[in-house]
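Trainee: sequence unknown, structure follows:
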């Protein structure tokens, strides 16, 4: 009986608090769905694919509406006008990202992607840009990426010669994981399975993050999953750091430098900073672990998913595939493999990648947390309100794009129709109807790497091979499905399995 009274008291008190906050908020926030439910708010309106759920709601409530996720107020934006107001005009108030329980635990609360905007974030942002993801860092590791591209093509070539199917999804993840692993720690470390589970969890809604009475109950089993992933990754990265520290100590003992010869990787740079007493920002082992997790996640799943979506769209559109290959033949010829440096001379390939990012953005939702009360037109956005900009929905808006559900790379080869002086749409966050990498201070740091790696791999794959897709049941199919599954990066629901068929270019390249 006492338990029932306690439960009823909790329910009624939550109901009253929620009602008061909801009614007070209606005069401050834009209108949103009705009805809401006590305790959970509007959580019942969201399915596993949150960006799709929010898109459906926007069709009814408009491009700017409010939600309550539990007792947490949220505003949802799905047009460029409001995206600009929040992410540019009021950028400072919305420069912090939302940190869920999973994010806090799995990134050690020290990551670049999710740390609050402040001195630490600025220091790490500058460091990763200079050493990894900017023009200098990208150029420094170009030969490493070429080696991994060649390994991928050779493996597929072997499968083509044997007439065997290849799991393209798995091989792309291996390649992108190896690239970022070698850039960061100087060796290949198989973390792709953990990383894919982490990105999936980051994209899921944990009710306990929004409903305070659920925090200790773990009704969805998130706590157990988070702890399991944490232990798996923590032991992996702890072993990596320990191994490097021992190697550096051995080199010192033999009169060498801080590391064993060769070019420094990112982990060496972090260890150097950790040992530097004069550094503006202090870096310790926990910071290193968080950054390794963060950058593994950012450059493994997102890049592999982008390459896969582009390949799927080309397989499904043979006329565009033919046009892309013709451009490669005209620029590169058939006596050498396409290279990253060919990218600027392959505008149609670049347009294919941009169109892929329109329909399948690397991250479908730009999520921010309001750090100070802000006025947006006639609305007042309270502190700690969650902002969700639905990039995925804007890419499908017929008022912004002609025939938005059609895959048309040509739309990125001509100036914007509404104002030709703005030039061709690009990926750098200057056109608010198209934000595949975000915009402003919190724009994705890996943009430069992505726009080198994704076009080069896609071009090399279609230059060397035809792909006969196979269904999950093992049957040959003419069209690859484009269903999505939950995740921070929204990968395809089913893995891409194909029988590769070598093209004439493979002969000179000795791929088969």
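Mentor: Cool, the structure landed. Remember, it's a predicted structure, so these values are computed and weren't measured experimentally.
Trainee: okay, CA-based contacts and neighbour counts for the rest of this
Mentor: OK.
Trainee: and the strands in the protein, which stretches?
Mentor: Using DSSP state E, the strands of the chain run over 64-69, 72-77, 166-167, 365-369, 374-376, 379-381, 386-390, 465-470, 497-502.
Trainee: could you list every residue that touches residue 374?
Mentor: Residues near residue 374 by CA atoms under 8 Å, 6 or more residues apart in numbering: 90, 93, 380, 381, 382, 383.
Trainee: same deal with residue 32?
Mentor: If you count contacts by CA under 8 Å, 6+ apart, then residue 32 has 61, 65, 66, 67 around it.
Trainee: show me the helices in the stretch 401-512 of the chain, by range?
Mentor: Listed in chain order, the helices of the stretch 401-512 of the chain (DSSP state H, counting those that start in this stretch) span 447-464, 506-509.
Trainee: second structure follows, compare the two:
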């Protein structure tokens, strides 16, 4: 009898234990689901598939795909790329909430891509969080590196590089050959940025340094793009399936050795950080190294941070600036009435005895409008990346801390609620006396009006936007003043955007330049100071 009682007691104890555990689990699940439904209101989301998420809904043009999804699911939606979830903002009101009302909460960015293979991981400026380092470097950029006096100081470099571009095009014109404007403009912007950053290394007569830097940067960008796909499929990011990660690390180390040599040459010339080299020596590297050697600086920057700052600078400026000028030229060539109106304005304001220059731009409102309209349709940053730092509410929905966010500037700047004929190239919308605008003439590039965000907005807006516009305006003015343009193999340029995040053209811009005005044969010399 005793064994039977003992056996029953054990069975009852086991059943009682199971009951307690089951009860606790059920209570936990009910509480979790109830709290989740009661407190969390997530943005709407399309139907996702296992593993790939919403990738099946995206086309080769990511900004346009997200624009189409937003029309069905609202201006704030949740999208999953494989293992990574994003919220997407697609109208000006939501962008204002993120970039103004909650600007501090969205002042951080995330590193999108192969961070596992980045030897400078954690040293970024463009991709770093809203930290003391980022605030210090932004202050340095705004007060010294890209401030008005420094941009004025670089004007002679812009003049010389535009002059070299025109001479190359005049040669093609004289030989009756078509030119690849993409290649020509990429050379212009690459040499321009390299000379601004490293004038000692990339002189006007020897572009070896500029070519080597561009070669390394392009290789790094291509490899990063190839392995960036692994981030979409979470577990795969740990495996270097095709060896691209290894090659990326090798490319970064080659860049590191090359740039370390440049930095040491600068330090030797500076005499261990002594100032006094005058305006000619005040390129970006000189200013950064003076800050590096300043024992009283608010933040002590490292050599790795300097190296990665410059690689980010080249990645963010060279190809995007070139692409922006290409887009503007393509639109102007495809719209003869715009071409004629722009040339007439240049003729009236500048005349036919000298080349258009930077100081002429305030007297060329239509040129300014053409550049603004081109940037609206073809933003250098069609998607703006942010990451929330704390829980907040956006457009009535809950956004958790560390949520990755994309603001679709492409969709915002083509929103019919704010723009008449949003997909049409109409520079007149930016003219003060035009009837074809909704107040767009008042918009500037600094991202204060959230209907117009060609260079982002908020405290993480692009610091190089002013420089990019200056180069675009002067280059376009010279190309229109000096040449007529004939499209190779057709009357119009086939305007197609590249795939992915980029705002570049997918087809080469090949045209015949037909000389109309040769500034180098004129009696008045091309002024070097742009005055």
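Mentor: Happy to help now that I have it. All values derive from a computational prediction rather than experimental measurement.
Trainee: now distance to residue 250 of the first structure and neighbour count too, for the contacts of residue 374 of the first structure, in TSV please.
Mentor: Below are the contacts of residue 374 of the first structure laid out as TSV (distance: CA to CA, whole Å; neighbours: other CA atoms under 10 Å):
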residue	distance to residue 250 of the first structure	neighbour count
90	51	15
93	48	19
380	59	15
381	56	23
382	55	18
383	51	15
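Trainee: what is the nearest of these to residue 218 of the first structure?
Mentor: residue 383 (27.0 Å; CA to CA).
Trainee: how much space between the residue mapped onto the closest one from the second structure and residue 144 of the second structure?
Mentor: With TM-score structural alignment as the criterion, residue 383 of the first structure lines up with residue 401 in the second structure. Note on residue 401 of the second structure: its distance to residue 144 of the second structure, by CA to CA, to the nearest Å, is 33 Å.
Trainee: can you check residue 494 of the second structure too?
Mentor: Going from residue 494 of the second structure to residue 144 of the second structure by CA to CA gives 41 Å.
Trainee: residue 464 of the first structure -> the second structure?
Mentor: Match for residue 464 of the first structure (TM-score structural alignment): residue 482.
Trainee: ok, residue 166 of the first structure next?
Mentor: Match for residue 166 of the first structure (TM-score structural alignment): residue 179.
Trainee: ok, now residue 431 of the first structure?
Mentor: Per TM-score structural alignment, residue 431 of the first structure is aligned with residue 449.
Trainee: what is the neighbour count of the closest residue to its match other than its chain neighbours?
Mentor: Spatial nearest neighbour of residue 449 of the second structure, chain neighbours left out: residue 443 (6.4 Å); criterion: CA to CA, 6 or more residues apart in numbering. Neighbour count for residue 443 of the second structure, taken as other CA atoms under 10 Å: 16.
Trainee: verify the stated contact: residue 443 of the second structure with residue 452.
Mentor: Yes. Between residue 443 of the second structure and residue 452 there is a contact under CA atoms under 8 Å: 7.0 Å.
Trainee: what sits against residue 427 of the first structure?
Mentor: Neighbours of residue 427 of the first structure in contact, by CA under 8 Å, 6+ apart: 354, 434, 435, 436, 437.
Trainee: ok, now residue 234 of the first structure?
Mentor: So residue 234 of the first structure contacts residue 289 (CA under 8 Å, 6+ apart).
Trainee: okay, now residue 111 of the first structure: neighbour count?
Mentor: Neighbour number of residue 111 of the first structure under other CA under 10 Å is 26.
Trainee: counterpart of it over in the second structure?
Mentor: By TM-score structural alignment, residue 111 of the first structure lines up with residue 124.
Trainee: corresponding residue for residue 64 of the first structure in the second structure?
Mentor: Using TM-score structural alignment, residue 64 of the first structure sits opposite residue 76 in the second structure.
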